[in-house]
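> build me a model:
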Amino acid sequence: MKELKNMMLLLLVIGSTLTFGCSKDNDKVVEEPKLTPSQTLASTPWVTSNAKDNKGNDVLLTDPNVSNFVGFAYFKADGTFTMYNLDDSPKMHGDWSVPADGKTRTIVAKNDAGVTLFTRVVDITVLTKKEFTYRIYPNNDDKSVYFDIIHTPTDHKEPKK
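Presented below is the predicted three-dimensional model:
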């Protein structure tokens, strides 16, 4: 009789463990779809939030070495972009691209007639949904001196032209 009670107790413990140990379908973590680098860049508006020099020091956004790269950026999925200064005045617009490896970003700034003003290719150092950082070199012949221009997502609405 004692053995039967022990066996029933053991079965009760095993049954409880199986019942409470099973995960429920609604406990599953839903993974976000993997975005390409281009999709990541186009997924949100960006604002320049910081800049760092090649020694890792913060650089004021008003510093002449970085001030030209400060503002709001809107990269659209159709390959066009618009950028504005922090006071919402227009900065530039045109076309953009990021290769599948996500290592560079190219912008082709255009005037209102669609004529190319300049093309700029920068190295991307960080591209996630939470940060977009690219590197600029004041002197392209000296890669030891650079500034990282750091952008974070913003909910700032794109100004009307």
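
> from here on, contacts and neighbour counts on C-alpha atoms
Fine.

> how many other residues sit next to the residue nearest to residue 123 when sequence neighbours are not counted?
Distances taken as CA to CA, 6 or more residues apart in numbering place residue 104 nearest to residue 123, at 4.5 Å, with adjacent residues excluded. For residue 104, the count of nearby residues is 17 (other CA atoms under 10 Å).

> can you check residue 94 too?
22.

> same thing with residue 55?
The number of residues near residue 55, taken as other CA under 10 Å, comes to 10.

> repeat that for residue 157.
Neighbours of residue 157 using other CA under 10 Å come to 10.

> swap in residue 78?
For residue 78, the number of neighbouring residues by other CA under 10 Å comes to 10.

> what of residue 66?
20.

> wait, isn't it in contact with residue 138?
No - contact criterion CA atoms under 8 Å: residue 66 and residue 138 do not qualify, at 9.3 Å.

> circling back to that earlier point, any idea how far the residue nearest to residue 123 is from residue 157?
Residue 104 sits 26 Å away from residue 157, taking CA to CA, to the nearest Å as the criterion.

> buried sites along the lengthiest strand in the chain?
Secondary structure of the chain per DSSP state E: the longest strand is strand 116-127. Buried positions in strand 116-127, judged by neighbour count with 16 or more other CA atoms under 10 Å: 121, 123, 124, 125, 126, 127.

> another for comparison:
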Amino acid sequence: MKLSRILAGTAAAALIAVPLAACSNNDSSTSADSTTSSVSAQDVTPSSILSSTAWETTGAKDQNGKDVPLTDKSASNYVGFAYFNADGTFQMYTLEDAPKMQGDWKVSADGKTRTIVSKDDKGTVKFTRDSEIITLTSSEFTYRTYPVEGDKTTYVDIIHTPTDHAQPKA
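Coordinates of the predicted model:
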């Protein structure tokens, strides 16, 4: 089901890209021109979706589908703005624009796991965290956290949506 959500997002992106490629101001109608000016569905990957926008934490739900306040201790650590750069680096900030963490990131080829490697200002690794991706589309990024170590029956899904919030200056 998770993979179907990713594939649905990929298909939706392709359906948008193809008609837009046909809307060109260029009077030339060579296939080479339209090929270079459009993004193919093959170019849309889980990593490209994640790095395509800034993300804001906008919600959290528990294993029963019940809303979890973002101030709750099981969610508050994950709240803020996230900027995943195409070069594999990331920066995260609180909702008040205070720096939270930075480092490297990647998404597995199957789109099921996001890995972040948090680093200090000198590049020393502080920790590595793998998160199960529940939803990754152009309109939502949700990953699962487990508040009780070793207990996979209790979880909180952290929901992010795209934002136009400018990345704070370093």
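
> rewinding a little: redo the buried residues of strand 116-127 of the first structure as a markdown table? Include distance to residue 16 of the first structure.
A markdown table is the format used below for these (distance: CA to CA, whole Å):
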| residue | distance to residue 16 of the first structure |
| --- | --- |
| 121 | 62 |
| 123 | 57 |
| 124 | 53 |
| 125 | 51 |
| 126 | 48 |
| 127 | 47 |
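
> what's the closest non-adjacent residue to residue 115 of the second structure?
Residue 115 of the second structure's closest residue in space is residue 130 (CA to CA, 6+ apart), at 4.4 Å.

> what residue of the first structure takes the place of the one you found?
The alignment partner of residue 130 of the second structure in the first structure, by TM-score structural alignment, is residue 121.

> immediately after the longest strand of the first structure, which helix or strand?
Moving toward the C-terminus from strand 116-127 of the first structure, the first helix or strand encountered (DSSP states H and E) is strand 132-136.

> from the chain's centre, how far out does that following strand sit?
Centroid displacement of strand 132-136 of the first structure relative to its chain, using CA atoms, centre = their mean, to the nearest Å, is 11 Å.

> excluding covalently adjacent residues, which one is nearest to the residue nearest the centre of the second structure?
Closest residue to the average C-alpha location of the second structure: residue 50 at 3.5 Å, with CA atoms, centre = their mean. Excluding the flanking residues, the one nearest residue 50 of the second structure by CA to CA, 6+ apart is residue 84, at 6.5 Å.

> counterpart of residue 100 of the first structure in the second structure?
By TM-score structural alignment, residue 100 of the first structure lines up with residue 109.

> circling back: residue contacts, the residue nearest to the centre of the second structure?
84, 136, 138, 141 (CA atoms under 8 Å, 6 or more residues apart in numbering).

> make TSV from those residues and add distance to residue 22 of the second structure to it.
Formatted as TSV, these follow (distance: CA to CA, whole Å):
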residue	distance to residue 22 of the second structure
84	30
136	27
138	21
141	29
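
> ok, those vs residue 41 of the second structure, which is closest?
Nearest to residue 41 of the second structure out of these is residue 138 (CA to CA; 13.4 Å).

> my read: the closest one touches residue 9, true?
Yes - counting by CA under 8 Å, residue 138 of the second structure does reach residue 9; the two are 6.7 Å apart.

> is residue 117 of the second structure part of a helix or strand, or is it coil?
Counting by DSSP: H, G, I helix; E, B strand; the rest coil, the backbone at residue 117 of the second structure sits in strand.

> how close does it sit to residue 164 of the second structure?
From residue 117 of the second structure across to residue 164 of the second structure, the span is 25 Å (CA to CA).
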